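Peer 1: coords below, sequence missing:
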């Protein structure tokens, strides 16, 4: 007992002796953090923004328990905006709202968030965030910022979404009217919209008089049907380069064309001949421009191609000027077919995928609990996210959080995939095909207790991600939106595969599938409605596909509106929409 008593006494006096040293060490650490904060603030004041960000970033992290972490995060965001690093600023502002909700300068952070969202083209988030600011203090500042960025907005889809979401906003109404006025010749729908805006907000009618009385562009005229139709296929075959690298890179083009040729054979066998004329556009727009100058092209009944965005814009303009319908075989960019009666996307646009997925989620999961939406910071995924948010909120739901991320940046991934945000959500949407997004999503979900774990809605391309296990992919709460989904047991596909194997001695790729389905559908549209088949497609019921789930272009839609959603049951796809 004596030994135990002595040991205990030694430990007690030792701790008593060390306590001042520990307190001194803690005090020194706090002093060091404060010194670093002051340095960062001074660097910001002197215009050394990158250095300021380096000093302030660690102080803003909750793990370091800096007493003025909220201020450090806000000043970091200010420095990032001065450098035009909008994504970095947004991450830090999100950190403030999530980790420091009682931050005393929160209104200034929200005001800055408005600018950051505007600069990234996220008008919905910008207006919603600025709307949280007290009007008596921020009213004039808020309106000035909104006016500055609304005057720059040139995207019709965004304008239409904003006008529907804020129908009573005179500021949005006035700038939308100016946008319509600047667009030149208006169609009847635009003219009616402009008239409604002028009347509702009592705008200066003389300013818009010319646009309101002008005659819009004529609708496409019906053309006589023919026994056979000529179709130009404009793809980057790059036949002049026979290197294996080019051939391998362009395999998808070869497969797409092989599918088109097989559909041509199928149409021929049913007594509906079409003639394909292939043109090698190469990898640059100069070659495409030389092809568009050929007189023979103006005599075609349908154009298919190209695959690169710069060329797609050129061909779309040519299609409109020559009144020949053009089908883009691969793009998901709705902007390409905006305001062009002669341009169609074969695939559902990213925006259509977002809208359909949101409508499914609102029906399947309800709108009583919020959702969390993450998306890769790229054009298609940004379009998907904007459409998803608009459609989900229109259905009565709301988003607990939405984050853009860069999949190759570990810090960006970590800042977006936050398990704490998922616990109260009904579902979790991740719009990204990137390989690293899948593991990050399932890791975040695994940190949520099973009883409160949300459903997961993701692209069907995740099924091909080698970093994900079948146990994860087949989980009960995981749903996939997949425009390229098809049933391998469907008789139409099995017949197509048999014919393709006989011709090519290889099984068909998804690009071959798309080429076959594209020409079969639009070839039949030519034969049924003639070369100006816009009104025919607009009024036609949904068409089942020979391979894919179907194609439909109702009303004014110029991208396919059929987006399959499914889950895995015993690792077999089960369609839920």
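Peer 2: All right, it came through fine. Note that the coordinates shown come from a computational prediction; the quantities given were computed from them, not determined experimentally.
Peer 1: from now on I want contacts and neighbour counts done on CA atoms only, so please keep to that.
Peer 2: Fine.
Peer 1: tell me how far whichever strand or helix holds residue 129 lies from the chain's centre.
Peer 2: Per DSSP states H and E: residue 129 is located in helix 123-130. Remark: helix 123-130 is offset 17 Å from the chain centroid, using CA atoms, centre = their mean, to the nearest Å.
Peer 1: hmm, who's touching it?
Peer 2: Applying CA atoms under 8 Å, 6 or more residues apart in numbering, the external contacts of helix 123-130 come out as 110-111, 113-118, 142, 146, 158, 162, 386.
Peer 1: got another, please set it beside the one above:
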């Protein structure tokens, strides 16, 4: 039997048409063949990239395979691994979005519990704890993993107030109660949450720690000051011009004043640069275990050695300048004299919630309608980026909506003016938060607000005060608020007297580091006078303490300064916007 193709061959006159038709059919078949996606191959290649731990690249490989094609049996798996890659790359929002899509699209997927488990981890990383705990309730057949998850993530919940609130809501969760119990155990027996500690011990049969401590009043207290004086690099008195020496002079000045008030403190000075072996040698000196306090060190590589030494020997350690919350994590004897970035974000967002929700941005505005939109701008510096993220998260918990979250670079700084040109959006804007001290960004924002003629408050860093092309008149007119923890009132009679005595003794003007040293040692000495060797616990439980020249300090909520002073200009003078109640 001859084929249809053979039967057509004799038709010589139609050979050209026949060849064209065959070529067309072949082309169609080729296109169809190419259109048939190789799902298995693409998924396998994506898994190979994931196994190489190239997680951001793996996300790009998995993304096409997440297509909900009826012929694609790997879509749900690709969605899961895309999310897992995003989680490991620290891209938690992308992971959350894809996992929610997976759970909604394929709720009966055979590994859906693993998706809920991963989503819970994502929520905890985003500090959206209640969503995370809800996700855990959907996890089936993974009891051991869920328990491990709870033990690990619950221990990281901060601040303490958040953990307390969660435990009240999920009061039957034993692992959550255990995490709270462990954190409360680090506080002294006279702390404000001691009753809660006792309740948890009784309700869940937890074993209480022996927290009985006997405090004594001493005739002389010993304080180790470990700072980078760089004495080995100087053959003259030039080292005395450094910030470490300025802080040290402030400490000595406070010691002199305290002695007049009946508190004697002996300072032991140690020079520590970045040399780990040197700090280890210092900690091995026999006198170190007899210290009542260690101030410093300042370099991050040295800090863990000293804080661990303090924990082991029950000696308080105070870092005078760091904002890093990792230093105080899981520590009971360490204190940051400055607020952490998380504390700054939390306190400033609370201030904004109180002051900037019901207010007018223009004469046509209705201040009865709440303003919950916030614009956030931040620089490429790590510290600014972290502050912006913490502030965004803190705002969202308080019911704000972050309408713009912009990392400002040289390439996109022109978009700032466009954002402020939207007058309709500005009417619903509560405030602007700027985590950057860049002069160009500051000028752009102030100019844009001048043009808009809307009275939208701006909260920013104290770096703005050093910008030459911006005036205090502009800051006052444009409602600029300054986060300024280390501002000191240089115009008071008390400070003028201090400055005169300081210049007479050291022949230099006091710097901000001088004031930090002076305030730190003065506060410690004042508590020593009241509580003796129990001064550290008194600091941790006392309400806000007013500084000599600074706004104040509050260590009662967490082991860092939780009072964050915010200033604004009134009659061209910096004025405290959030004074604490001294009653």
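Peer 2: Looks like it arrived, so ask away. Since this is a predicted model, take the numbers as computed values, not measurements.
Peer 1: out of the contacts of helix 123-130 of the first structure, which are buried?
Peer 2: Among those, those classed as buried by 16 or more other CA atoms under 10 Å are 110-111, 113-118, 142, 146, 158, 162, 386.
Peer 1: one step back: by how much does the helix holding residue 129 of the first structure deviate from the second structure on average?
Peer 2: Its aligned residues in the second structure lie a mean 5.7 Å from helix 123-130 of the first structure after superposition (mean CA distance after the TM-score superposition for the first structure).
Peer 1: and that helix, which residues are buried?
Peer 2: Taking 16+ other CA under 10 Å as the criterion, helix 123-130 of the first structure shows 123-127, 129-130 as buried.
Peer 1: same thing with stretch 207-227 of the first structure?
Peer 2: The neighbour-count check on stretch 207-227 of the first structure (16+ other CA under 10 Å) flags 208, 211-212, 216 as buried.
Peer 1: same check, this time on stretch 439-446 of the first structure
Peer 2: Buried residues in stretch 439-446 of the first structure (16+ other CA under 10 Å): 439-441, 444-445.
Peer 1: mean distance of it to its aligned residues in the second structure, please.
Peer 2: Mean deviation for stretch 439-446 of the first structure: 6.1 Å (mean CA distance after the TM-score superposition for the first structure).
Peer 1: residues in contact with that stretch?
Peer 2: By CA under 8 Å, 6+ apart, the list of residues contacting stretch 439-446 of the first structure from outside reads 413, 417-419, 422, 430, 453-454, 467-468, 472.
Peer 1: filter those to the buried ones?
Peer 2: 413, 417-419, 422, 430, 453-454, 468.
Peer 1: which one of those residues is nearest to residue 403 of the first structure?
Peer 2: Closest approach to residue 403 of the first structure among these (CA to CA): residue 417, at 8.5 Å.
Peer 1: re earlier: so which of the contacts of stretch 439-446 of the first structure sit within strands?
Peer 2: residue 430 (DSSP state E).
Peer 1: now distance to residue 394 of the first structure too, for the contacts of stretch 439-446 of the first structure, in CSV please.
Peer 2: Output for the contacts of stretch 439-446 of the first structure, formatted as CSV (distance: CA to CA, whole Å):
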residue, distance to residue 394 of the first structure
413, 29
417, 25
418, 26
419, 26
422, 22
430, 20
453, 25
454, 21
467, 35
468, 33
472, 31
